[in-house]
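Undergrad: here is a sequence together with a model predicted from it:
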Amino acid sequence: MSERLRKKLNILADAAKYDVSCSSSGSDRKNTNKGVGNGHQSGICHTYTEDGRCVSLLKILLTNHCIFDCAYCVSRRSNDIERAAFTVDEVVELTMNFYRRNYIEGLFLSSGIFKNADFTMERLLRVVKKLRLEENYNGYIHLKTIPGASDELITEAGLYADRMSINLEMPTETGLKLLAPEKSHQDVIKPLGFVKNQIIQFKEEKKLIKSVPKFVPAGQSTQMVIGATPETDKEIMYTAANFYKSFSLKRVYYSGYIPISNDSRMPVLGTQPPLLRENRLYQTDWLMRFYGFDVQELLNDANPHLDTDIDPKLSWALRNMHHFPIDINTADYNTILRVPGIGVGSAKKIVQARKFGKLYIHQLKKIGIAYNRAKHFITCADTPYQLKDFQGHQIKGFILAESQSKYLKTPNNQMLLF
């Protein structure tokens, strides 16, 4: 690698680190005609597939030049940073060389916007077309959709990318206008809706004509910056729920704001992003997608913020003690899922195991539930006490006293009770 290309790589890989929406899950693109790579098996950043596999992606920007001046973005127009841009051939060369050396299993390609949306999108398209058609590369590709790009360019890009994403940036239009007055949520909504409709259309055509190509087989995602504007957790998650429903998104990503300027419009934070809040938002997102919770159950006018000292599932349970205790030997699967300390896998095992007889405490522990947490919300064949003997605040105290959460330890190893 030449020194010039190495310098570009250092600049544009560093600039790409702020985009966290680089999951490689969901693709089923297989190797054909003795090509290079296999998107079915993989999905230099590390990310995780839905089945838990860790994969590595070459995560870069095509350029960090940008016509916009978003206050929260390190690549904003007014920021005094070193600029660089890859050529199409350089991105292709890096991807293929890194793949052949087993450094990466796929490509995550985004870009600042230079000149205009179509100019940028056309170059991103040229990269993926060259990889697929000239290099016969069948590995995973996650491509950013450029807001404002033409439908024709987006459609063609979707034929070569496994996943596409476009960042919502701020959770609300008000927050976006505060920090990026040149942008609008409508710029994101339009392409998200277009890609959703194209995915549906291609799937319908595939049922009739086998030769119809796949269009964005791993779906699309978006990302929100958290903490740069004063939205509540309720506003953030209501936006996420709406976008999941409206655009059939695979994922919404939550990126804790990292201070990169002294702009008076943004909060003064420490050097670390709000990781605990970010984690709680992801936990809430998980409950909505896999545990059957409606966002209004978890966050509402009475509870607009997530608890920092306990996870959102436990918080909901403590606010809804009238639903408990449940009998683990008779409750249905969806009810068992709502018990703190019981995950999807454990709930399935419980439903299967009780077909052979009543379940006892020692059996529940072997199944793998977090019994010290779940015991406050369930009864089984040998439960030693009734849940009604304890109030919600008492149960919270018991659980916090037993908690070993790394987030809740002080330097003196004292538990923080909020």
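TA: Arrived safely, thanks for sending. Numbers count the residues shown, from 1 in each chain.
Undergrad: contacts and neighbour counts: CA atoms only from here.
TA: Noted.
Undergrad: give me the neighbour count for residue 225.
TA: 23 (other Cα atoms under 10 Å).
Undergrad: need the contact list for it.
TA: Taking Cα atoms under 8 Å, 6 or more residues apart in numbering, we find residue 225 in contact with 169, 170, 171, 254, 255, 256, 257.
Undergrad: for those, which one is nearest residue 188?
TA: Using Cα to Cα, residue 169 comes nearest to residue 188 of the contacts of residue 225, at 9.3 Å.
Undergrad: next one for the comparison:
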Amino acid sequence: MSERIREKLSILADAAKYDVSCASSGSNRKNNNGGVGDTGNGICHSYTEDGRCVSLLKILLTNFCIYDCKFCVSRKSNDVKRAAFTVEEVVSLTMNFYRRNYIEGLFLSSGIFKNADYTMERMLGIVKKLRLEEKFNGYIHLKTIPGASEALVTEAGLYADRMSINLEMPTEQGLQMVAPEKSHREVEKELNVVRNKSIEYNSERKLIKSVPKFVPAGQSTQMVIGATSENDKEILLTADRFYKDFSLKRVYYSGYIPINNDDKSLLPLIGTPPPVIRENRLYQTDWLMRFYGFSVHELVNDEHPDLDLDVDPKLSWALRNAHLFPVDINCADYKLILRVPGIGVRSAQKIVAARQFGKLHIYQIKKMGIAYNRAQHFIRCADSPFSLKNKNAAEIKQTILQEGQSKWVPKAPAQLSLF
């Protein structure tokens, strides 16, 4: 690797670390043309402690940008060193790193130089060259460019496993405060293109097997949290709407981080940067919405517009709804068991399956992998000595906090070095 390429990689990999929407599961692209790599049913990836995926070659095509978004490290007014890869350089880096087993795929984003279509054409050129010339079958996550033409976005979807476009801020009002040149309408337009094309290609494939796959791992978006003053209710309502309207696989939440030590441009709006634990609570709530059957208004509402940072959102909901507990695990409905703090999807399934053979006791429940120290306050087994009625919500919360079962503060995010 030449010194110039090494310098570019250092600059553009560092600039890409602020984009957290790089999960790589969900694709099933197969190596059936004698090429390089195979995504299988998802790829092998490593994570930082706060859940960020670092197994991909995660870079920007360029950190030159015509926009001046206040929260972005690549904004045109920011005094940073600029660099740009050529199409051939990105292809070469991807193939060389993959063959050395440094990475499992490519996450490619970019600043916008000249205009949206100019940038998107080069990103499309990279994925086409990888797929068609290098016969690369590894994972590719492509960030589309706001305002790019429908034709370019559609063609890119034939080569990428996942596509995403950043919503940036949870509300249009917040976006106009920090990035007046952008709009949610442009983002929605591109998300709509990908959703409609996915439906179209999937319908055709039912009749014609040779129809190519279109974004097989789906699409996602990202919101910066804490750069503007939206509360958690506004953030989650936006996420819920985008899940429903555009069939998103994921919504990512990125806590605002001042990009320079002396960067005070947003502090008049937000006071101080948001705590990292807030980002974690949003992810936990998002998980409850997608896999546990919770609605947004059950978790946040006018009375509780922000998530409790001391305890996870499932426990917070249970404490506010003490009248529903304790749950008798020997006869309660599966959906209600699933809402018990400390019981996950698999554990709830095990409980429902096991109770068919007799009443369940505490020792049996403990063997099913549940967090019993937390769940014991909300369930009744065949031999439970007490029920939730013995303690009020405040006492239960204090007990759990003292046990250290629910308060987990992740370390500051860090991206692993490629060298």
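TA: Happy to help now that I have it. These figures come from a predicted structure and were not determined experimentally.
Undergrad: if we can go back for a sec, which of the contacts of residue 225 of the first structure show up in the second structure as well?
TA: Among the contacts of residue 225 of the first structure, the ones whose aligned partners also touch in the second structure (both residues aligned by TM-score structural alignment, their matches' Cα atoms under 8 Å) are 169, 170, 171, 254, 255, 256, 257.
Undergrad: any chance of those in TSV, plus neighbour count, distance to residue 288 of the first structure and secondary structure?
TA: Output for those, formatted as TSV (neighbours: other Cα atoms under 10 Å; distance: Cα to Cα, whole Å; DSSP: H, G, I helix; E, B strand; the rest coil):
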residue	neighbour count	distance to residue 288 of the first structure	secondary structure
169	25	21	strand
170	27	20	coil
171	26	17	coil
254	28	15	strand
255	23	18	strand
256	21	20	strand
257	23	23	coil
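Undergrad: from the residues you listed, pick the one nearest residue 407 of the first structure.
TA: Nearest to residue 407 of the first structure among these, with distances taken as Cα to Cα, is residue 256, at 15.5 Å.
Undergrad: quick one: map the closest one onto the second structure.
TA: Aligned by TM-score structural alignment, residue 256 of the first structure pairs with residue 255 of the second structure.
Undergrad: was I right about that match contacting residue 225?
TA: Yes. Under the criterion of Cα atoms under 8 Å, residue 255 of the second structure makes contact with residue 225 at 4.6 Å.
Undergrad: mutual contacts of the two, please.
TA: Joint contacts of residue 255 of the second structure and residue 225 (Cα under 8 Å, 6+ apart) are 274, 279.
Undergrad: still on that earlier bit, can you pull the contacts of the match of residue 256 of the first structure?
TA: Residue 255 of the second structure is in contact with 224, 225, 226, 227, 273, 274, 275, 276, 278, 279, counting by Cα under 8 Å, 6+ apart.
Undergrad: in strands, which of the residues you listed fall?
TA: 224, 225 (DSSP state E).
Undergrad: out of the contacts of residue 255 of the second structure, who has the most neighbours?
TA: Of all the contacts of residue 255 of the second structure, the highest neighbour tally under other Cα under 10 Å goes to residue 227, namely 28 neighbours.
Undergrad: close enough to count as contact, that one and residue 72?
TA: No. Using Cα under 8 Å, residue 227 of the second structure is not in contact with residue 72; the gap is 10.5 Å.
Undergrad: kindly list the longest helix within the first structure.
TA: Longest helix in the first structure by number of residues (criterion: DSSP state H): helix 186-208.
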